[in-house]
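Enquirer: model this:
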Amino acid sequence: MYKLMKKFKPIVSLLLVLLICVSPIYANDYPNKDITIIVPFNAGGGIDISSRTLVMELQKLFPDISFVVQNITGASGTIGAEELFNAKPDGYTFMAAGNGFNVSSVMGVFNRSVEDYEMVAQYTTSQLGLYVRADSPYQTYEDLIEAARANPYGINMGTLSATMNHYAILAIEHANDVNFKHIVVGGDQTPQPELLSGRVDAYVVAVSQNTSYIDSGDFRCLGVFSTDRVASLPDVPTFFELGIEDDFQLTFGFWAPPGTPQDVLDTISDAIKIVCEDPTFQNTMHGMGYLSGHIGSEEYAEVMANSLHTVQSLADVLDTSQEIDPYVGAFGLPNFILGALVLMFIFKGFTIVFVKKEKLKVTIFEPFKGRPAVFFISLIVYALVFDTLGFIISSTIFLTGNIIYLKSSTKQLEKKDYVQALLIAAVFSVVVFIFFTQGAKIILCSHLGKPKGEAKPELSLAPVAASLSKHLGIDVKFANDDTVTGAETKAMADSLADGDVMLLQNTRYRV
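Expert: This is a model prediction of the structure:
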């Protein structure tokens, strides 16, 4: 018996090895808990719809866990990207993103680049198109350009600032030596209402985002940024035909926090590949105007790096000086001058708090009287180390040093004074950081809408649900846990019929 077992031992060992090799794609017990997918833009945009479509298919490959999509929006997508950067690199947090972040990096809106993240896989691409309303006087691309030449800055061009769409518009201006009036639209990547309402005369957006508007007859496409004509728009010329050869193709993929293990990246990439090769998924994506196509981790990283190089090259050619939004990144007033003015007012407040006790006359530069160089040298040093140390650390050091300087001009400092200065500076820096990353967004949103006295419009996800229902052939419902309690959400899920889908935003419930 022993000899028999010894004889078959190599065979058993081989079978065990083969069993391991053909085990499910989540070998090594990964994943064994819910995975969060960050979408850095609001529901209804190109990245949001495409990623949710992908996630629904990924869920079938990993039935024992949930994929939770979270829309973390703001600052042209950079708040969501920063959330990913700071996430634990354990394979349970990813972000659906596009090569538009390369434009944000080059234009100074985003202080990181794709090289600061791990690329998981590309899952789809989409072309950009130039759109006008169906009743627009501009029947063709040539009509629009002739009108722009006749009336410089007379055409309101909807612009998604610091995106590939933005660069595409600049390329049109550069190629034809014309100037549009840039109007910021769709900070949440859903600018269609701006064109429908007539606030803008035209805009550039992904073909995939406007398919339903073309089908309904609301919009007309004047040109597509592609070398080949798009199947869904066979009569629309490409910009390659119209004389613009720059590549503005949008690429969408999954990113991971820096330091995420390669085997984790490969596991998710392999799963995405399985989905992308499914004919049903391909037909769904094509129906929405996307070109389904998987690219693995290493190749996707190369694609994104090449895209960054292309954007940097275009930045040297295109005119990005006539910018559009004084509150985003490098646009409008130079940040250093604006920041210096803000800091002056901050220091006036500090002098009132810490120097007024000694009944000194306080003016904005009074504490630095006789030594103005102290303030300006510290300000220059602060600006130089800001990108390296980040806002909180650099601001804490900067404010601590200046508080100590202010207080030392009026009294002999004790140890507790240094500690107090450090605590005040740290608390102030953290509060300001939280305000500008979270609070300001809430305050601004609360003041958007109709004039005072009228009901403010609410974001309606009904059109998004209707569009998804049409393309997927199923009944799609949205539930947002900002307005629906957990119990109500679960009740809605329980009431769904077989085949129905309910998309949950920022919730942990799986259906």
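
Enquirer: C-alpha only now, for contacts and for neighbours.
Expert: OK.

Enquirer: Leu242: what secondary structure?
Expert: coil (DSSP: H, G, I helix; E, B strand; the rest coil).

Enquirer: contacting residues around it?
Expert: If you count contacts by Cα atoms under 8 Å, 6 or more residues apart in numbering, Leu242 has none.

Enquirer: now do it against Glu142, distance only.
Expert: For Leu242, the distance to Glu142 equals 9 Å [Cα to Cα, to the nearest Å].

Enquirer: I'd like the next helix or strand past the biggest strand by length in the chain.
Expert: In the chain, assigned by DSSP state E, the strand with the most residues is strand 118-126. Downstream of strand 118-126, the next assigned helix or strand under DSSP states H and E is strand 128-133.

Enquirer: residues of that following strand that come out buried?
Expert: Judged by neighbour count using 16 or more other Cα atoms under 10 Å, the buried positions of strand 128-133 are Leu128, Gly129, Leu130, Tyr131, Val132, Arg133.

Enquirer: just those residues now: which is nearest Ala305?
Expert: Nearest to Ala305 among the buried residues of strand 128-133 is Leu128, at 20.3 Å by Cα to Cα.

Enquirer: here is a second sequence; please produce its structure as well for comparison:
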Amino acid sequence: MYKSIVLGVVLGSGLISSVSAQDYPMKNIDLVVPFAPGGSVDVTSRLIAEAANQYLGDVKVVVSNRAGGGGIVGQNFVANANPDGYTVLAMTSSVVTNPQLKGAPYSIEDFIPVAAYNLDPEVIAVPASSPFDTIEDFVAAAEEDPLNMAVAGIGTSHHMSGLALTSSVGIEFNYMPAQGFGEQLQAVVGGHADGAFWPMGEAMVHAQAGTVRILAVASDARDANFPDVPTFEESGLGIPVWATFRGWAVPRGTSEESVTFLSELLKQVYEDEKYQQKMTDAGFDATYRDATSFQSLITSYTDQVVPIIEDNGLAR
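Expert: The predicted structure follows:
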């Protein structure tokens, strides 16, 4: 028998679409967040679980935090879990880099992408008082002398976005790693750093408040909230997209039926207006890319970042 859940949206006249999976799910789904509570992945995962649980009937998506090793503990737990569809990873770009940077015992091939729910493009942000009014000003200054840039840490995707710029256009930076975003923000707003490489999700509220200025965004289109801010590619930086991705993945060997069910569940969540508003209120852009598109995104990111790790001697 097939256990059905309605995965529909109300579009004017009524409910559309339904998805079935054979005897699945019959119990709660463990959504593993490989980071501590309160961070971006945890917050978005809990918003997703809240929305998804409206459509699952007697079973639920239950968020569990398995932090440690910059994500390695939780990621390794899922990589080695029973591929029965009941253990899902809240997956980020660190799954690509942790094996190289930190010697994690798994590889990206140990996971099957389900769907992406958020893309957080990199931005170049400077203090509101910065002499750099445009990305052209920023690049010209960096060509003269390396600029001091705040980053979340050495080996993070933000640090490597700077290394990518060095590879693509030859500009150099001095990196100022910090323990958390608050420390980075203090360095930038206080004028101790020339700027920062940040995800849009964290930079947005401060740019809207007028404490920092965003000069460019590493997305394939301009952000609707900052229509005057050019993309990296428009700015001649040679990087079409550089984004932290967030999505779901399951252990290799999970059935196609379970993957399809979970992907459609995330699609239903994405189409939920209340969920979208909560994501916006939390500073995140809700999106949806199915398993195939998510795989393409992962492949593109891997192709960009792996050579950078190797060329800069960051691999373990």
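
Enquirer: need the TM-score from the superposition.
Expert: The TM-score (TM-score structural alignment, normalised by the length of structure 2) is 0.80; 299 aligned residues with a Cα RMSD of 3.0 Å.

Enquirer: give me the mean deviation of the longest strand of structure 1 from structure 2.
Expert: When structure 2 is overlaid, strand 118-126 of structure 1 sits 2.1 Å from its aligned residues on average, using mean Cα distance after the TM-score superposition for structure 1.

Enquirer: so that strand matches what in structure 2?
Expert: Using TM-score structural alignment, strand 118-126 of structure 1 lines up with residues 112-120 of structure 2.

Enquirer: outside of the matching stretch, which residues touch it?
Expert: 199-201, 243-252, 254, 259-260, 262-263, 266, 270, 284-295.

Enquirer: quick one: map Ala162 of structure 1 onto structure 2.
Expert: Match for Ala162 of structure 1 (TM-score structural alignment): Gly155.

Enquirer: repeat for Leu406 of structure 1
Expert: Checking TM-score structural alignment: Leu406 of structure 1 goes with nothing.

Enquirer: I'd say Leu406 of structure 1 and Thr351 touch.
Expert: Yes - here Leu406 of structure 1 reaches Thr351: they are 7.3 Å apart, a contact under Cα atoms under 8 Å.

Enquirer: more neighbours: these two, which one.
Expert: Thr351 (23 against 19; other Cα atoms under 10 Å).

Enquirer: pretty sure the more buried one contacts Asn402?
Expert: No - between Thr351 of structure 1 and Asn402 there is no contact under Cα under 8 Å: 10.2 Å.

Enquirer: returning to that earlier point: residues contacting the match of Ala162 of structure 1?
Expert: Counting by Cα under 8 Å, 6+ apart, Gly155 of structure 2 has contacts Leu101, Ile309, Leu314.

Enquirer: how about the helices in structure 2?
Expert: With helices called from DSSP state H, structure 2 shows them at 40-52, 72-79, 94-102, 135-144, 157-169, 181-189, 200-209, 256-270, 273-281, 291-311.

Enquirer: buried stuff in the shortest one?
Expert: Buried residues in helix 72-79 of structure 2, counting neighbours by 16+ other Cα under 10 Å, are found at Ile72, Val73, Gly74, Gln75, Asn76, Phe77, Val78, Ala79.

Enquirer: with the first one instead?
Expert: By neighbour count on 16+ other Cα under 10 Å, the buried set for helix 40-52 of structure 2 is Ser40, Val41, Asp42, Thr44, Ser45, Arg46, Leu47, Ile48, Ala49, Glu50, Ala51, Ala52.

Enquirer: now these in a markdown table, with distance to Met1 of structure 2?
Expert: Listed next are those as a markdown table, based on distance: Cα to Cα, whole Å:
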| residue | distance to Met1 of structure 2 |
| --- | --- |
| Ser40 | 38 |
| Val41 | 35 |
| Asp42 | 35 |
| Thr44 | 33 |
| Ser45 | 30 |
| Arg46 | 31 |
| Leu47 | 31 |
| Ile48 | 28 |
| Ala49 | 26 |
| Glu50 | 27 |
| Ala51 | 26 |
| Ala52 | 23 |
